[in-house]
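Asks: Attaching a predicted model along with its sequence, questions to come.
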Amino acid sequence: MDKFYHSVRLDEALCKGCINCIKRCPTEAIRVRGGKASINNKFCIDCGECIRVCPHHAKHATYDKLDVMRQYEYTVALPAPSLYSQFNNLDDVNIVLNALIRMGFDDVFEVGAAAELVSEATRQYISEHEGQIPLISTACPSVVRLIRVRFPNLIPHLLPLNPPVEVAAVLAARRAMEQTGLPREKIGIMFISPCPSKVTYAKAPLGTEKSEVDKVLAIKDVYPKLLACMKAVGSQEDYPQIGTAGKIGISWGHSGGEASGLFTESYLAADGIENVIRVLEDMEDQKFTNLRFVELNACNGGCVGGVLTVENPYVAEVKLKRLRKYMPVARSHMDDNPEDMIRWTTGVQYEPVFSLGGNLMESFSRLNQVERLVKKFPGLDCGSCGAPTCKALAEDIVRGNASERDCVYYLRENLHKLSGEISGLADDLEENRGGKETLNLIKEYLQRISDEMSLLDKKEDEKDDRTGFGE
């Protein structure tokens, strides 16, 4: 599998060439050229922010449809804790779990139960690795991918434990094979996900060679079908109590939930990709030496804020907190499960995708070129060139993917210079009473002005289309 596999895709037919996505992308992975956006696969971390802000729905997440359940003889649903937060007046997770069985799954394994195992393993790992502190949570795949490409100095601080969804998948597959006697390939382990980042993880995981998750369904697809099944379950006087997660596991669905299960006050929890980047920058500057653990979620509010959910993330967080109120602290423990399924089997390697050159000398040389180009540009970061910032445009030019003439303001300044030079030539021609060479120069400059004016008109039209000022 391609290490730069992505679940966030672009539909060019729907793209209008606006600049909403390029201004919000945290890794500057998107450019708008020729009236259409494009996504740089090496820069993208599948946070889904472009899906959230695109007014034309040109960005979308790829995931599996519900009919994939028919591909297997036996299917197991892995509901994320954030799934419970999508429903009104839910007071028992067993209603959702039994509804999943009624919906067509043969078994259910709560990701929240696996989260409690990861919490216990994290507490143990922190106590054994004081020199590695602060440790950074690896539960959010987008955060891990961000660190891999942008913050190489922080890779040693990554908690080398599999995310709860992977642990749940391993345990669910083992249980299904024991109970049914079926070979692994006939069993479908299906995660019900709140975000595209988990889809990418299932296809190209970090920390393990291959994920045990076979398919990833979207909460927004499961939600409407699950509602009807939940009504049927709720009407029963007695339904099976199959839930195996407690407060700690359910809390992983919102920001701060993972850290709260570590029983320490020396932690930091941040959500929202811009806030995550700010925290990582501060960590690089060694501003958090007194912390033991850092929980980071790319989505606002944590997993409840994923783009594949249906409920407002802040309302969903309140629902989760109310739901867990009378639950036991934890129901799953490491004593009953082997630790080998939780630890990473492979490391995370730095991917220098933002490097400007193939070696250090070339990178420094190109960086100097970027700095010189940036001084030429107005520093407005308007996005009219199709890049999010003037610096990003300069880097594109150095990489050979753009030109100085992509900047509208640079074009306009060039026209003023050409006009001044023509004026000087005209004066020279008048003083010398002719001169074939001067006339040829004037013709050349006039042609250049005509070309620059045509390009400027095109750029201005594109700018108006993006901003709406031309309507």
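Replies: Yes, it's here.

Asks: Only C-alpha atoms from now on, for both contacts and neighbour counts.
Replies: Noted.

Asks: how deep is the nearest residue to L100 once chain neighbours are set aside tucked in, by neighbour count?
Replies: Closest residue to L100 apart from its sequence neighbours, by CA to CA, 6 or more residues apart in numbering: L226 at 6.8 Å. Using other CA atoms under 10 Å, L226 has 21 neighbouring residues.

Asks: got it, and the one 5 residues further on?
Replies: In terms of burial, K231 registers 13 neighbours under the definition other CA under 10 Å.

Asks: ditto for L135
Replies: With other CA under 10 Å as criterion, L135 counts 25.

Asks: pretty sure it is touching L159, no?
Replies: Yes - proximity of L135 to L159 meets the contact threshold set by CA atoms under 8 Å, at 5.7 Å.

Asks: where exactly do the strands run in the stretch 1-150 of the chain?
Replies: 8-10, 30-33, 36-39, 59-61, 74-79, 107-108, 135-136 (DSSP state E, counting those that start in this stretch).

Asks: The first one packs against which elements?
Replies: Contacting strand 8-10 under the criterion 3 or more CA pairs under 8 Å, 6 or more residues apart in numbering; DSSP states H and E are the following elements: strand 36-39, strand 59-61.

Asks: so which of those strands comes closest to D461?
Replies: Closest of the helices and strands packed on strand 8-10 to D461 is strand 36-39, at 14.0 Å (criterion: CA to CA).

Asks: try this one side by side with the last:
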Amino acid sequence: MNTKPIYTIENDCMDCYKCIRNCPSKAIKITEQKASIIDELCIYCGRCVSVCPANAKQIRDGVSRVKQLIKSGTTTIASVAPSFRSEFPHFTDEEFITQLTNLGFNYISETALGAQIVTGHTEQFLKARNKGVYISSACPGVVELIKKYYPQHVVNIIPFLSPMLAHAKSLKANGGKDTKIVFIGPCIAKKAEADNWPSLVDTAITFNELKEWINESDKPETNSKGKTIDFYPERATNGNIYPIEGGMINTFGKGTNNLLKLSFAGIDEVKKVLNTLNTIQHDGPVFLELLLCEGGCINGPGCSEDNNPVQRKIEILNSKPKENTTKKENPILLNIECDYFGQNAVILPDYKPEDIQEALYSIGKHSPKDELNCGSCGYNTCREFAMATLSGMAETNMCVSHLKKIAHHQATLLLKKIPSGVILVDSDLNIKEINQSCLNMLQLQNNFDSQHINSDLVNKSINELGYFTEHFTTAIHTGKEYNQLPVVQNGKSFQLSIFNIQKYKLVAGIIQNFENKEFRSDIIEKRTRIVIKKNMETVQKIAALLGENASFTDSLLNSILTDYSEENSNHLNTDSESHA
């Protein structure tokens, strides 16, 4: 069973590094080309889950735990985040309560009640401050980010429980400490927060998990006629608007002394704020509502992605009562004080310049101009990637530009070593590649210096070669392929094979001269297999990362090997017949 809020199904990982590119804390480690999440570095923003094209990043299942709690017979209360109205707009409040009651919950309560408690405490706290910067504790992702990466700002977090925890404490105060609390909301980070506070919240599930649970449930709808269907123990008021950006600060009343209230949402914006927190200047206290998700909790990673963002916000705003009804209890009476000290912050290693330089050398970065900073490895810069390799978070073969160079050099060397002639021709009938064996076979070595093949012949028309023009033209224009075709050109006998690399765009030709007995020996097949074995792993890696631009190498080599095998078999049969 997976115990962490987010985990990787390693067999499904496609080695694309998209999770690293999108991870704000670079909490992804690559081992043997498979990504895994380092929990100590993770802030549970859920970006890796959202962007993974193979669905290899998964959120820990919480429904199984909830079913066990309900089955145990203990009073179980669902604490539902106020963003449920934007996620389940097709349900009225009464219908939504009925759905959850049918699943087995004894009571359905709004987490917004806890938000109202937090607002009340926060207002009283800020009224007693004349200066300073204070950060809301409502977003667990922001709290994780600060504790792990900005520990100097832990002192700035408002010293109160989050709305989820405050609500759970209130429910347990009313129903008894044995009451089981299940949080249902849009947030993955709430799973980690619940793990850290097991005495208050028994488990947390996302809206997406709830949807799947409702869809798979075959329990008939309960007849609600004559019954009062409402939230326990009362309906929330202003706390309903917490899920949208600026929602919390809009629940504040008037009378705070020169208080400046600001809201920022989105990881990038939040990090900018934290990076410049010490430079804030204001005559009075500054309260910052920081939310990890852009637009607020209505866009959390535990929500569906197909809803209208405008309509989401409308649903939340419409849920706020026009008048602030009188609360049944004074939320200040509940003690929700806490501090956020004590967690070990992430300590980034400080590498020596020479160590970083050596790591850069290992990926072919010998000067600043070699540092492309292309981001294909998932890191923003080559230097950042080099440090990741030093820390063991990354592997050198993640650098695509370096692998591309290696593959190019190895493919070039391979073409030189292959005794068959090899020609690559594009859709314009221009030669894109030709090896020295081909020049020797066609006796063109005097016309084209092996040291200057690229400048002398590459990108020139196949017509200038003086051989096989009609065959390559037909192959390009019609997509036709030739397999071991006997060809006589300029008084010489050859065997020609042409196959498509990209149909109508790029073809490869393999030429053999049977007058040379070297080509009839089985040593060729053995030699080719050895060379391919040494080089194919790199070539296949490039093919996977770069697609069709590099994948032709694999096809080319395997075709050559097949030709050798068939040719040797044919020659052995011919030799046997002649001896007979």
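Replies: Sure thing, it's come through. Source: prediction; values computed, not measured.

Asks: Using CSV, lay out the strands of the stretch 1-150 of structure 1 together with distance to I273 of structure 1.
Replies: Below are the strands of the stretch 1-150 of structure 1 laid out as CSV (distance: least, CA to CA, whole Å):
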stretch, distance to I273 of structure 1
strand 8-10, 16
strand 30-33, 16
strand 36-39, 18
strand 59-61, 17
strand 74-79, 24
strand 107-108, 31
strand 135-136, 15
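
Asks: Roughly how far does the residue nearest to L100 of structure 1 sit from F105 of structure 1?
Replies: 12 Å (CA to CA, to the nearest Å).

Asks: One more: L83 of structure 1?
Replies: 16 Å.

Asks: Give me the more crowded residue out of the two.
Replies: Shown here are L83 of structure 1 and F105; by other CA under 10 Å, L83 has more neighbours (27 against 19).

Asks: The closest residue to that one other than its chain neighbours - how many residues pack around it?
Replies: For L83 of structure 1, ignoring the flanking residues on the chain, the nearest one in space by CA to CA, 6+ apart is I219 at 6.6 Å. Neighbours of I219 of structure 1 under the rule other CA under 10 Å: 24.

Asks: So what does I219 of structure 1 match up with in structure 2?
Replies: Counting by TM-score structural alignment, I219 of structure 1 corresponds to F207 in structure 2.

Asks: The residue nearest to L100 of structure 1 sits in which helix or strand?
Replies: Taking DSSP states H and E as the definition, one finds L226 of structure 1 inside helix 219-234.

Asks: any idea how far that helix is from the chain center?
Replies: Computed by CA atoms, centre = their mean, to the nearest Å, the chain-centroid distance of helix 219-234 of structure 1 equals 27 Å.

Asks: Stretch 246-260 of structure 2 too?
Replies: Averaged C-alpha coordinates place stretch 246-260 of structure 2 at 37 Å from its chain's average position (CA atoms, centre = their mean).

Asks: distance between the ends of it?
Replies: OK, stretch 246-260 of structure 2 end separation, CA to CA: 13 Å.

Asks: Stretch 374-383 of structure 1 too?
Replies: End-to-end distance (CA to CA), stretch 374-383 of structure 1: 14 Å.

Asks: residues making contact with that stretch?
Replies: Around stretch 374-383 of structure 1, the neighbours that count as contacts under CA atoms under 8 Å, 6 or more residues apart in numbering are 19, 22-23, 388-391, 394, 407, 409-410.
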